[in-house]
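In: Next input, structure requested:
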Amino acid sequence: MRGGLRRGRTVDRATGRAARGPGPVAYTRAGRHASCHRPTRAGPGGPADPERAPRTPGPGAGGTPPPTPGGACRGYHGDVASDPTDPDLARWLDHLRAERAASPHTLRAYAGDLGSLSDFLAERGRSLSTATLADLRAWLGRQGRGRRRPAPATLARRIAATRSFYRWMWRTGRIDADPAARLRAPRAPRRAPRFLEIDEAAAVVEHPTQDGWFALRNRALLELLYGAGIRVGEAAAVRVEDLDLDRRLVRVHGKGGKERIVPFGPPAADALRAWLEARGAGGGALFLNKHRTPLSTRSMWRIVRDAGARVGVPDTHPHALRHSCATHMLAGGADLRGIQEQLGHASLSTTQRYTHVDAAHLLRVYRAAHPRAAAPPPPDDDREPG
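Out: All right, here's what the predicted structure looks like:
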């Protein structure tokens, strides 16, 4: 791993400077993270699953993401817009990519959202540059009808994309007034993140499917996802040179083009050493498929799902391991700022979701800290009556 790493700091790749934020990550080296140390247990047996290559390479796997259906710039692939029907939309997407460091997922979603709006406006004899507030509301109203009504979170994303696009159009002088300024997104329900119990998470990461080379790779992947709490896309982007096994740190390329240094525990370090020995020398992507090309995020999802199904924890996905990392750290006494830095959340409000999960931890903190939460002292039986 490259020298000069500073633990628990966020680095902006665009400027090369450390971003302002919380201090070192609340982490101990006793286990996978602050509260996940546990004894190793023998696992259930089971037939090895054959290696199954993904049908379509996912982001971070060296493949080109599939085009987003619908609308102008529907073939946007992150670097260029293929066959753009609206030049302003293409320039805005390039602005998001170059100056805002938007991820390919965000670019494809926004291109599809604004492409759908462009198609709707064309039916009304208008374009993106001539749309009015009434046009935008009519477009959103059409999406709210029928059986395929979008979820509140999806509708909120489309409104956010529309507001961002027209704000940029107004600031760059392409339109005289912002028609989307008065659009308001619906309040999306906040769901408590799904997480595994500590013994469930241990069973999943310790008993991957497949045999030999693949089993070592899958074990290392599962340990890193849970032990470091990184996103599946971040795991797909990890390179061999990003690892520092002696200090148990990994350099992670997160959202918005930012980098951060994340710790992991001894079980993950042992699994990664075993995998690197089997993988062989050479740099590049840390996790490889049977063709020795970067493992796709789709394959990573399948590895996590199959490991969960093998030990009786169905429907397990990479984000459940990430949620479990945060929840178990909170239960072990880590503060929210430390968890925020570990997970790479831009806002503390995102990390605060985990306070709704571990109610028992909050109850312990309340009883220990609040002056009126303690039980009253028992009566003194030795007092004289009077």
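In: all contacts plus neighbour counts: C-alpha atoms, from now on.
Out: Noted.
In: Residue 340 touches residue 329, doesn't it?
Out: No - under the criterion of Cα atoms under 8 Å, residue 340 makes no contact with residue 329, lying 11.0 Å away.
In: Could you check how far residue 259 is from residue 252?
Out: For residue 259, the distance to residue 252 (Cα to Cα, to the nearest Å) stands at 5 Å.
In: cool, and residue 137?
Out: Applying Cα to Cα, the value for residue 137 to residue 252 is 40 Å.
In: cool, and residue 91?
Out: 29 Å.
In: Can you tell me the element the residue nearest to residue 348 when sequence neighbours are not counted falls in?
Out: Once flanking residues are discounted, residue 348 sits nearest to residue 340: 6.3 Å by Cα to Cα, 6 or more residues apart in numbering. Counting by DSSP states H and E, the element that carries residue 340 is helix 336-343.
In: now for that helix, which elements pack on it?
Out: Using 3 or more Cα pairs under 8 Å, 6 or more residues apart in numbering; DSSP states H and E, the elements in contact with helix 336-343 are helix 318-331, helix 348-351.
In: Between helix 318-331 and the next helix or strand after the last one, find me the angle.
Out: When you say that, I think you mean helix 348-351. Once helix 348-351 ends, the next helix or strand along the chain (criterion: DSSP H and E) is helix 359-369. Angle, helix 359-369 to helix 318-331, by axes from the mean of the first three to the mean of the last three Cα atoms, to 10 degrees: 20 degrees.
In: Residue 205: what's it in contact with?
Out: Residues near residue 205 by Cα atoms under 8 Å, 6 or more residues apart in numbering: 219, 222-223, 226, 307.
In: hmm, back to that, neighbour count: residue 259 and residue 252, which is higher?
Out: With neighbours defined as other Cα atoms under 10 Å, residue 259 and residue 252 compare such that residue 252 has more, 25 against 21.
In: quick one: which helix or strand includes the more buried one?
Out: Applying DSSP H and E as the criterion places residue 252 in strand 249-253.
In: To compare with the earlier structure, here is another sequence to fold:
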Amino acid sequence: MKLSQRIEAIEGSKTARFIPLMAELRQKGRQVISLAIGEPEFDTPDPVIEATKRALDRQATRYSEIPGLPVLREALAERFEGAGAQNIVVFNGSKQALHTIFQAICDPGDEVILPIPCWVSFTEQVKMAGGRPVLVPTRDHQLDVDAMAAAITGRTRVILINSPNNPTGALYPRKDLERIARLAVRHDLILVADEAYDFFVYDGAVCTSLYDLAEIRDRVIVTRSFSKHYAMTGFRLGYAVAPIPVANAMIRLHSHTTGNVCTFAQYGALAALSMDETLLVQRRAELERKRDLAVAQIADVFPCVRPQGAFYLFPNVSGHLKPGETSGDFAARILEQTGVAVVPGEDFGLDGYVRICFAAPETQLLEAFKRIREVL
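Out: Next up is the predicted model:
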């Protein structure tokens, strides 16, 4: 059966590439430690669970408003100066939000500038919208604004910024975001900001959002997620903050795909927004401690830029590659020899590196790094 050119042009999510091999090793009785999936080990907070249960008890199981419950959109808008509920659209995770954004703003042939390494879905979502990803290397995982400026052509439509970054954990400073903002104004570009990890910043650092730059809010679209911040990955809840014309366009598309997001899950999200953040701050401090532990564990094995955000290390493994070996080959070799799963850097557009998620139980982290050191 012939498939569409559109679907043939994209690849499946590469972060799942080793799941079959992990399953095979487990069937053989091997103890596999996965440091590949970007998911915190924490339980979903009790207030979220209880609010979701109450919503189910009162039969909040029917269709709701396509852009999201009004009360949830209003609560989200309060977090963005000058925004109202009409600027907010709730989605089935920020992944769906980003897909919808590109469908709404890209025409065939439009170019989208993506600093690399970047999250695996960005390139494929751009291609699904008919756009062309333009990959611009970073320097020590920080933005190379001059290179980004040089990449702009008459077909450039969008610059996408992901800070804190997945896979590197890099946090981009305000001065660089201000330079990007000036580029956007000069060339009449749209700025898309994926801020799924905005809560997870360390060392007392401040996460600057492109939305904080008030003078460019008419060209900024921000996506955020409940998944990481509130340990609600299975709820599949994210949202976008956008100028009203873009928000309305996304709602139109949303109406023909999933319609509304799970109604009772949205009440759980509403409870998350109003809960005491003491627990969340404690969890962030725990992740910062694990970041320090992980960096110390690999310091004598791989060169690694210390991340200031998210919950990933992105070490350089090129010194351990065999002749002709890619980071994908390296990750497969490590998994087979040690039972530890990591994600190859080539999946994010930068070979010679791997992504390691340190949001795992401490005992697993220590055991994983011990196995890797023994093999290397």
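In: And the TM-score between them?
Out: Once superposed, the chains reach a TM-score of 0.25 (TM-score structural alignment, normalised by the length of structure 2), with 166 aligned residues with a Cα RMSD of 7.4 Å.
In: sorry, back to before: and of the contacts of residue 205 of structure 1, the nearest to residue 95 of structure 1?
Out: The shortest approach to residue 95 of structure 1 among those belongs to residue 226, at 34.3 Å (Cα to Cα).
In: Where does the closest one sit: helix, strand or coil?
Out: With DSSP: H, G, I helix; E, B strand; the rest coil as the basis, residue 226 of structure 1 sits in helix.
In: now it: how far from residue 324 of structure 1?
Out: With distances taken as Cα to Cα, residue 226 of structure 1 is found 7 Å from residue 324 of structure 1.
In: Compare those two and say which one has the larger neighbour count.
Out: Between residue 226 of structure 1 and residue 324, counting by other Cα under 10 Å, residue 226 is the more crowded of the two (29 against 26).
In: Give me the nearest residue to that one, chain neighbours excluded.
Out: Excluding the flanking residues, the one nearest residue 226 of structure 1 by Cα to Cα, 6+ apart is residue 321, at 5.0 Å.
In: okay, now the one you found: neighbour count?
Out: Neighbour count of residue 321 of structure 1, defined by other Cα under 10 Å: 29.
In: these two touch, right, it and residue 225?
Out: Yes - between residue 321 of structure 1 and residue 225 there is a contact under Cα under 8 Å: 6.3 Å.
In: in the lengthiest helix in structure 2, what counts as buried?
Out: Ordering each helix of structure 2 by length in residues (DSSP state H) puts helix 278-298 first. Neighbour counts over helix 278-298 of structure 2 (16 or more other Cα atoms under 10 Å) mark 280, 283-285, 287-288, 290-291, 294-295, 297-298 as buried.
In: right, and the helix or strand after that helix?
Out: Proceeding N to C from helix 278-298 of structure 2, the next assigned helix or strand is strand 312-313, under DSSP H and E.
In: which other helices and strands contact that following strand?
Out: Using 3+ Cα pairs under 8 Å, 6+ apart: strand 312-313 of structure 2 touches strand 354-357.
In: buried set for the helix or strand following the strand it packs on?
Out: Downstream of strand 354-357 of structure 2, the first helix or strand assigned by DSSP H and E is helix 362-375. Within helix 362-375 of structure 2, the residues that count as buried by 16+ other Cα under 10 Å are 364-365, 368-369, 372.
In: Quick one: end-to-end distance for stretch 274-281 of structure 2.
Out: Stretch 274-281 of structure 2 has its terminal residues 14 Å apart, counting by Cα to Cα.
In: Which helix or which strand is home to the residue lying closest to residue 216 of structure 1 once chain neighbours are set aside?
Out: Of all residues not flanking residue 216 of structure 1 in the chain, residue 275 sits nearest, at 5.2 Å (Cα to Cα, 6+ apart). Using DSSP H and E, the element containing residue 275 of structure 1 is helix 266-279.
In: what angle do that helix and strand 249-253 make?
Out: 80 degrees.
In: Can you list the helices and strands that helix 266-279 of structure 1 packs against?
Out: The contact analysis (3+ Cα pairs under 8 Å, 6+ apart) places helix 266-279 of structure 1 against helix 212-228.
In: relative to strand 249-253, how tilted is the helix it packs on?
Out: Using the same axes, to 10 degrees: helix 212-228 of structure 1 against strand 249-253 is 90 degrees.
In: going on from helix 212-228 of structure 1, what's the next piece of helix or strand?
Out: Next in sequence after helix 212-228 of structure 1, counting helices and strands by DSSP H and E, comes helix 232-237.
In: From the contact counts, what lies against that next one?
Out: If you count contacts as 3+ Cα pairs under 8 Å, 6+ apart, helix 232-237 of structure 1 packs onto helix 212-228, strand 249-253, helix 297-310.
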